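> Generate coordinates for the sequence data below:
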Amino acid sequence: MTLDPVVLFFLLGLAAALARSDLKLPPALYETLSVFLLIAIGLKGGVALAKLGSATVLWQALLVIGLSALLALVAFGVLRLRLARPDAAATAAHYGSVSVVTFAVASSYLTRQGISYEPQLTVFLAVMEMPALIVGVVLARLGAQGQVAWGRLAHEVLLGKSMVLLLGGLLIGYLAGPEGMKSLSPLYVDLFKPVLSLFLLEMGLVTAGKLAGLRAQGVFVALFALLTPPVFAVVGALTGQGMGLSTGGVMLLATLCASSSYIAAPAAMRIAVPEANPAVSLAASLGVTFPFNLLVGIPLYAWLARTLTA
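Here you go, the predicted structure:
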């Protein structure tokens, strides 16, 4: 299976930086790309919610929101055994959140197999981005020296740039609905992956500059990134089975839980937890977890879903 082009852009940035090329993206452009991606993800979730406004979808969405937060907490507990609090919190946010590209590959796999799935899985994709990011910021800030200023912490988490863009996009997409969003689709839908490719080019450049900080914890982080996806997939599959999802729905929820974000999470953590080393989280999520899910995980999660729903 060929790699997604956006991942190849990440590898291009990584290789360019390691080769000491003078390739750089202007800081203002990176900021613009981050804003675009966060809004686009929120809009997509809002439109999906507008299409599926039933009570069943609501309680299922609330359940997966809690699941996302729980996975981030579990990941943090494991990572904290070896990593500093900012790095553990930021990486945990990546693993409680989800990967859009992994979801797209998994849904394509189901289509080729002729297996259907519930439309609310797209809603789950969107709403599972945010809880883990909030948890990651809270966990990072709780480790600050001195007494925690809870009012300031709540303001930072709920009204920080990344959360405002994600939640604001979700609300706008919900209120506008599918018809209202048609005029914005050429920008936020059609250009999503091209913008993502530039964003990952920059993240490749950033990661290469931080690789020295990964060497001390490289083996631990690699093992975490390799073993966490199948464990989290089992949790997601069992949750999907308990929710009464179909085989395809169980498989996609397992895939979402097994995936790790490299879109919203890097953007949010770089804004909210700048002291964290992005090389740690990106080396884990993009360097190990993403290719594992692509090559081994997706067929494994499909087998797990078929077994549970047989």
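
> From now on I want contacts and neighbour counts done on CA atoms only, so please keep to that.
OK.

> Three-state assignment for the residue most central in space within the chain, please.
By C-alpha atoms, centre = their mean, the chain has its centre lying nearest to residue 261, at 2.3 Å. Three-state call for residue 261 (DSSP: H, G, I helix; E, B strand; the rest coil): coil.

> Contacts only, for it.
94, 95, 97, 98, 99, 100, 129, 285 (C-alpha atoms under 8 Å, 6 or more residues apart in numbering).

> one more to line up against the first:
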Amino acid sequence: MNNLLDPAILFFLFGAFAGLVKSNLEIPAPISRFLSLYLLMALGLKGGFALAASGFTLEVVRSLGAAVTLAVLVPLLGYLVLRRWLSGLDAAAVAATYGSVSAVTFITAVQTMDHQGLPYGGHMAAAMALMESPAIVLAVVMANTLRQRAAGGLALGGGTAALTAPGSAAVGLPLGKVLHESFTDGAQLLLLGAMVVGFVTGDTGQAAMQPFTGDLFKGMLAFFLLDMGLLAARNLPKVKGQSPWLVAYGVVGPLVHAGLALGLAWAAGIAAGDAALLMVLAASASYIAVPAVLRHAIPEANPSLYFGLSLGVTFPLNILFGIPLYIGVAHAVLG
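Model (predicted):
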């Protein structure tokens, strides 16, 4: 309940209300983009400052290794489950969306832990960056495999044998181009670059940037979550008419993914604070980076499925209820 009384969360609820009543309240796209870049830059700097203070330890290596493992495991398991209700390409797209991460969900979780005085490692910002791209790569590989099977006339079942029109060439971007777009994405580069700056400048940089990374952060996050509330409410109708099992995946899937992260954290001996953020990352779903790439890489997939489900269902559930749940469970289990 304390999480719901946080000003940033209340602004998210207010934005959702404004969207549901079809208000003309709107955050201009350039301002929304600026807020997103600001939050990533501030998060990267804060992570770099913390990493400079702690150094590269075995704890850092274990956390980053667990993050990469989850980034591969979650989309593969998701594809196997989603394939029961969706065509191959749609399943690959949704699995990629849930296999990647939401930076705003992670930033909100970091702010929540800061507010509660709970410790965590600054290197978890690097874990977030590492978890963004593997799911995209796996989705493209799966899509290319499905197209090749369809072109060869193999029966894939579930209506996926004919993925392209008769006589047409398979569409989609080459894997090399997708890899380039994934690893040179501007937001991801800004996050990593800010981490490097924070790590190099250390305490001196932290003192100089305090007004930027500290004083402004909460207000900027609240403003951005207002915009996210508007977007979530306006994308919720896209979920209507979808299979109840698919909607259930948008609710239950993140909980299962968070459980996998908790088990992996326990096995690797990861501290409770880092485990909590690992659970948040595993439970989140991308609604910016992955959908942008999938529109070009897997154009046959239905955007209302992966975008509507992640932003209309999973994002608000994580922001309102998931974050305090994951933090509480991680500290209850790992101490």
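
> Kindly provide the TM-score of these chains.
TM-score for the superposed chains, counting by TM-score structural alignment, normalised by the length of the first structure: 0.78, backed by 294 aligned residues with a C-alpha RMSD of 3.4 Å.

> The residue nearest to the centre of the first structure and residue 72 of the first structure: what is the separation?
Distance, residue 261 of the first structure to residue 72 of the first structure, using C-alpha to C-alpha, to the nearest Å: 12 Å.

> Repeat that for residue 107 of the first structure.
Counting by C-alpha to C-alpha, the gap from residue 107 of the first structure to residue 72 of the first structure is 24 Å.

> just residue 200 of the first structure next, same as before
Residue 200 of the first structure is 23 Å from residue 72 of the first structure, by C-alpha to C-alpha.

> Also residue 240 of the first structure?
For residue 240 of the first structure relative to residue 72 of the first structure (C-alpha to C-alpha), the value is 18 Å.

> Could you do residue 255 of the first structure as well?
Separation of residue 255 of the first structure from residue 72 of the first structure (C-alpha to C-alpha): 15 Å.

> same deal with residue 217 of the first structure?
For residue 217 of the first structure relative to residue 72 of the first structure (C-alpha to C-alpha), the value is 19 Å.

> Compare those two and say which is more crowded by neighbours.
residue 72 (27 against 12; other C-alpha atoms under 10 Å).

> Enumerate the positions of the strand or helix carrying the more buried one that are buried.
Under the criterion of DSSP states H and E, residue 72 of the first structure resides in helix 55-79. Within helix 55-79 of the first structure, the residues scored as buried using 16 or more other C-alpha atoms under 10 Å are 57, 60-61, 64-65, 67-73, 75-76, 79.

> looking at the alignment, what does residue 67 of the first structure pair up with in the second structure?
Here residue 67 of the first structure is matched to residue 69 in the second structure, going by TM-score structural alignment.

> how near is the nearest residue to residue 65 of the first structure once chain neighbours are set aside to residue 261 of the first structure?
With C-alpha to C-alpha, 6 or more residues apart in numbering as the criterion, residue 65 of the first structure has its nearest non-adjacent residue at 5.6 Å, and that residue is residue 128. Distance from residue 128 of the first structure to residue 261 of the first structure, counting by C-alpha to C-alpha: 10 Å.

> which neighbours do those two share?
Common contacts of residue 128 of the first structure and residue 261 (C-alpha under 8 Å, 6+ apart): 97, 98.

> count of residues packed around residue 117 of the second structure?
9.

> what's the spacing between it and residue 265 of the second structure?
Residue 117 of the second structure is 21 Å from residue 265 of the second structure, by C-alpha to C-alpha.

> Now name the helix or strand holding residue 167 of the first structure.
helix 161-180.

> returning to that earlier point: between the buried residues of helix 55-79 of the first structure, which sits nearest residue 151 of the first structure?
residue 69 (20.8 Å; C-alpha to C-alpha).

> check contacts around the residue nearest to that closest one when sequence neighbours are not counted.
Closest residue to residue 69 of the first structure apart from its sequence neighbours, by C-alpha to C-alpha, 6+ apart: residue 132 at 4.9 Å. Counting by C-alpha under 8 Å, 6+ apart, residue 132 of the first structure touches 68, 69, 71, 72, 92, 93, 94, 95, 96, 97.

> In the second structure, what residue corresponds to residue 132 of the first structure?
By TM-score structural alignment, residue 132 of the first structure lines up with residue 131.

> Now which residue in the second structure aligns to residue 286 of the first structure?
Per TM-score structural alignment, residue 286 of the first structure is aligned with residue 315.
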